[in-house]
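J.: sequence-free structure coming up:
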């Protein structure tokens, strides 16, 4: 019963990512319409406006992400999710009431504010789920984002312009209502000294009574991770305040300065996000239809992009299961290497045309499969596992902020880069980054499968992971 509640609440929380995927992938199905003379807007979009159309949501996420890092520790995981879900509702309302190019770009900017939920959602989910299903459930945030992209392709291909807008608006409103039904993270409540409410919420998520032994043990573990300096066997075998003096509250800067594992964890997740984004699948998602038109001109780009999203979603579910079956580290290493091979093969096919058009499709889908199995899933799982609760919100915010910077860069430069060196050469660059990702993961990435946060801290301070 407890596991079922955790799964159900995880799905309700992850609906935030479905709605962001709907808006994030919207340019794929509408960019051709918006830049044509038959546009539904007041005028065709210029080349610069098309570039902004696909990248502005990443840009405004840069603003909301650092804000959310502090809000999540001030008002809680639940209410932060609700607050930052509302911009999606506002964005679709703006699109529904106006056909001006400028306001459509404003709507994309507003929608990007919800991008910070990729920082909040994994933390929220990881704090309500048992260690045995934590990896799979945390991966739901990126899986549901993939579902949102799939729905965006489907709706964009089958419904009218107005029908798509009102469908997406309905989904956004529903998402806010679902979030109001979940309970707050017990870790956040204990951090605020609300132990009784924390016990009730743990009992809810575990399907037991507040006074049960299971709840007391869970609270003891949370209390330990919230106070790493109080035990002789503190995480990473170092006391954050081990000189025998009375305990005092460390500032964020003091905590980071004293905790080597926190600094190492930030380096690991920042690198993983960088490698993951610059492996290139994000541009394939946002510009799916134009990309498939260039790579496979003889096949309907709408059909191929929908199939691409279906494959991405299915593999996402498989990858989420594999994170708890095989572990995070081997999944990242081997999938990054396989993605690199797919990128190189795809680049040669696009550049040299050594095979029939269906070969291009095979390597594009292979690229999608291997990427989603590793770099498209693993970083979103480990970011919620590597940090102590004291700094988890701020550290995940910092890593997510860097990720949105990388997102904006790659989306903004992709089309000019293709024009400058060709699509085939761009995939060579993606391949090189994939191989670098595999090497980095082999050397520095710790395995976090089924481990508690205090044990993970000891792994982080090892010089090498092999």
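T.: Okay, I see it. Because the structure is a prediction, the values reported are computed rather than measured. Numbering: from 1, shown residues only.

J.: From here on, just use CA atoms for contacts and neighbour counts.
T.: Noted.

J.: can you give me the helices for the stretch 351-466 of the chain?
T.: 357-373, 378-382, 392-421, 423-444, 453-460 (DSSP state H, counting those that start in this stretch).

J.: Can you give me the buried ones in stretch 175-189?
T.: 175-176, 178-179, 182-189 (16 or more other Cα atoms under 10 Å).

J.: same check, this time on stretch 210-220
T.: 210, 215, 218-219.

J.: thought residue 381 was touching residue 139?
T.: Yes - using Cα atoms under 8 Å, residue 381 makes contact with residue 139 at a distance of 5.6 Å.

J.: any chance of the buried residues of stretch 175-189 in JSON lines, with secondary structure and distance to residue 357 too?
T.: Shown next, in JSON lines, are the buried residues of stretch 175-189 (DSSP: H, G, I helix; E, B strand; the rest coil; distance: Cα to Cα, whole Å):
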{"residue": "175", "secondary structure": "helix", "distance to residue 357": "40"}
{"residue": "176", "secondary structure": "helix", "distance to residue 357": "44"}
{"residue": "178", "secondary structure": "helix", "distance to residue 357": "44"}
{"residue": "179", "secondary structure": "helix", "distance to residue 357": "45"}
{"residue": "182", "secondary structure": "coil", "distance to residue 357": "48"}
{"residue": "183", "secondary structure": "coil", "distance to residue 357": "51"}
{"residue": "184", "secondary structure": "coil", "distance to residue 357": "51"}
{"residue": "185", "secondary structure": "coil", "distance to residue 357": "50"}
{"residue": "186", "secondary structure": "helix", "distance to residue 357": "53"}
{"residue": "187", "secondary structure": "helix", "distance to residue 357": "52"}
{"residue": "188", "secondary structure": "helix", "distance to residue 357": "53"}
{"residue": "189", "secondary structure": "helix", "distance to residue 357": "56"}
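
J.: What is the burial count for residue 79?
T.: 17 (other Cα atoms under 10 Å).

J.: Tell me the one of the buried residues of stretch 175-189 nearest residue 154?
T.: Relative to residue 154, the closest of the buried residues of stretch 175-189 is residue 175; by Cα to Cα it sits at 19.2 Å.

J.: and the gap between the closest residue to the closest one other than its chain neighbours and residue 117?
T.: Leaving aside its sequence neighbours, residue 175 sits nearest to residue 15 (Cα to Cα, 6 or more residues apart in numbering; 5.8 Å). Separation of residue 15 from residue 117 (Cα to Cα, to the nearest Å): 10 Å.

J.: and here's the other structure:
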């Protein structure tokens, strides 16, 4: 992701290029007449979303004022949850081709809207465009705002970055940086191997296999529950702390996956056949609610906090790559696992979630109320390990 951004220039240009790639992907899906066309479309949209997933939170952090940075950063996963909810609801009443066409709308709006959004002041300062830097910062803070102090802080920040050694991918695995890599990549692996994308992508089929005549009811309920729980998680982020939210969320995932495993076991053995669909629906809703509360967003927040300045770009890109590779693996394997054993699949997800709790308790640092320097210092001296 960092290399893509470097190739196209700025964060804004990276987002614009990603939106254009996504437009190509949605059009390929809409006009697809073969599996290869669908694969190409999915590849393009996946590439676009992959870049967005890293660039957008970084861009928000760079343009947001200090007092609003936490809340604005939390809006990113909230809007992702909103988009997913709308997609699931709309997808129950329109064809997949029309759904693909609907995907064009936000891409086109973004491409047009980026022409009216100022570039990141920090990027402008870094490349020496002093006048544009001051104009962009003033525009973001308001015409009457005094930005002199913030401008001085940004310049000092840029000077600090320039004095640090340039980091490469090989430096991620050095003693100095392996701690943040383990934390960030570990959280992303557990986030995906808890099974979220397999459950989301094949929600309708899962409900049908559990005994429902149609998967629409379950899918709509899933969509309705995501938004309020994601909102609650965003509100609790700076109140309860990252680790408690992760632990509560992951505990809920264990309950949801175990209930799903039991429901499919009952179905296979013909036990309580009339209750199985209700148990399955309840378990999936518990799972989605728990995921939306913390595991869906907190790993991304922690990732943005644990890497030092000189390796934040490469470190964030690596962790994002790990996330998407894990997502691809789970999405690809989910149908095969369900064909092998539906109950076994959810028992496996429950086991992964149990391991995630151990990882969170022993390895993940609490970053609430700490400066980035304090977080990095605790990781470097090893006090982050319980």
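T.: On my side now, so go ahead. Predicted, not measured: the structure shown is a model, and the values here were computed from it.

J.: The residue nearest to residue 175 of the first structure pairs with which position in the second structure?
T.: With TM-score structural alignment as the criterion, residue 15 of the first structure has no equivalent in the second structure.

J.: which other helices and strands contact the strand or helix carrying residue 15 of the first structure?
T.: For residue 15 of the first structure, the host element (DSSP states H and E) is helix 2-24. Here helix 2-24 of the first structure touches helix 101-112, helix 117-128, helix 131-138, helix 140-158, helix 161-179, helix 195-206, going by 3 or more Cα pairs under 8 Å, 6 or more residues apart in numbering; DSSP states H and E.

J.: Where in the second structure does the helix or strand just after that helix fall?
T.: Next helix or strand after helix 2-24 of the first structure toward the C-terminus (DSSP H and E): helix 26-34. Aligned by TM-score structural alignment, helix 26-34 of the first structure corresponds to no residues of the second structure.

J.: Give me the angle between helix 26-34 of the first structure and helix 161-179.
T.: Interaxial angle of helix 26-34 of the first structure relative to helix 161-179 (axes from the mean of the first three to the mean of the last three Cα atoms, to 10 degrees): 160 degrees.

J.: buried sites along helix 26-34 of the first structure?
T.: Here helix 26-34 of the first structure shows 26-34 as buried, counting by 16+ other Cα under 10 Å.

J.: Not counting sequence-adjacent ones, nearest residue to the residue mapped onto residue 103 of the first structure from the second structure?
T.: Residue 103 of the first structure maps onto residue 37 in the second structure, with residues paired by TM-score structural alignment. Closest residue to residue 37 of the second structure apart from its sequence neighbours, by Cα to Cα, 6+ apart: residue 28 at 6.2 Å.

J.: Tell me how far the alignment partner in the first structure of that neighbour lies from residue 103 of the first structure.
T.: When the first structure is aligned by TM-score structural alignment, residue 28 of the second structure is paired with residue 94. Counting by Cα to Cα, the gap between residue 94 of the first structure and residue 103 of the first structure amounts to 7 Å.

J.: Looking at those two, which is more packed in?
T.: Between residue 94 of the first structure and residue 103, residue 94 has the larger neighbour count (other Cα under 10 Å), namely 19 against 15.

J.: circling back: the residue nearest to residue 37 of the second structure against residue 41, yeah?
T.: Yes - counting by Cα under 8 Å, residue 28 of the second structure touches residue 41, with 4.9 Å between them.

J.: Tell me which of residue 15 and residue 117 of the first structure has more neighbours.
T.: Counted by other Cα under 10 Å, residue 15 of the first structure and residue 117 do not tie: residue 117 has more neighbours, with 31 against 26.

J.: Double-check the more buried one against residue 17; I have them as touching.
T.: Yes - look at residue 117 of the first structure against residue 17 with Cα under 8 Å: they come within range, at 7.4 Å.

J.: quick revisit: what about the residue nearest to residue 175 of the first structure, distance to residue 22 of the first structure?
T.: Applying Cα to Cα to residue 15 of the first structure and residue 22 of the first structure gives a distance of 11 Å.

J.: cool, residue 174 of the first structure as well?
T.: 14 Å.

J.: between the two, who's got more neighbours?
T.: residue 22 (26 against 15).

J.: List the contacts of the more buried one.
T.: Contact partners of residue 22 of the first structure, counting by Cα atoms under 8 Å, 6 or more residues apart in numbering, are 148-152, 168.

J.: Ranking by neighbours, what's the top pick from those residues?
T.: residue 149 (32 neighbours).

J.: Check whether it really touches residue 310, as I assumed.
T.: No - assessed by Cα under 8 Å, residue 149 of the first structure is found out of contact with residue 310, at 9.3 Å.

J.: Alignment lookup: residue 318 of the first structure to the second structure.
T.: Match for residue 318 of the first structure (TM-score structural alignment): residue 232.

J.: Over to residue 189 of the first structure?
T.: Aligned partner of residue 189 of the first structure by TM-score structural alignment: residue 124.

J.: One more: residue 389 of the first structure?
T.: For residue 389 of the first structure, the residue aligned by TM-score structural alignment is residue 309.

J.: Which helix or strand contains the nearest residue to its match once chain neighbours are set aside?
T.: Once flanking residues are discounted, residue 309 of the second structure sits nearest to residue 161: 6.7 Å by Cα to Cα, 6+ apart. Assigned by DSSP H and E, residue 161 of the second structure belongs to helix 148-163.

J.: What's the first helix or strand after that helix?
T.: Following helix 148-163 of the second structure in sequence, per DSSP H and E, is helix 178-193.

J.: after that following helix comes which helix or strand?
T.: In N-to-C order, the element after helix 178-193 of the second structure by DSSP H and E is helix 196-201.

J.: Now do that next one: distance to the chain's middle.
T.: 14 Å (Cα atoms, centre = their mean, to the nearest Å).

J.: And the helix or strand following that helix, how far out from the chain middle?
T.: Downstream of helix 196-201 of the second structure, the next assigned helix or strand under DSSP H and E is helix 203-209. Distance, stretch centre to chain centre, for helix 203-209 of the second structure: 24 Å (Cα atoms, centre = their mean).
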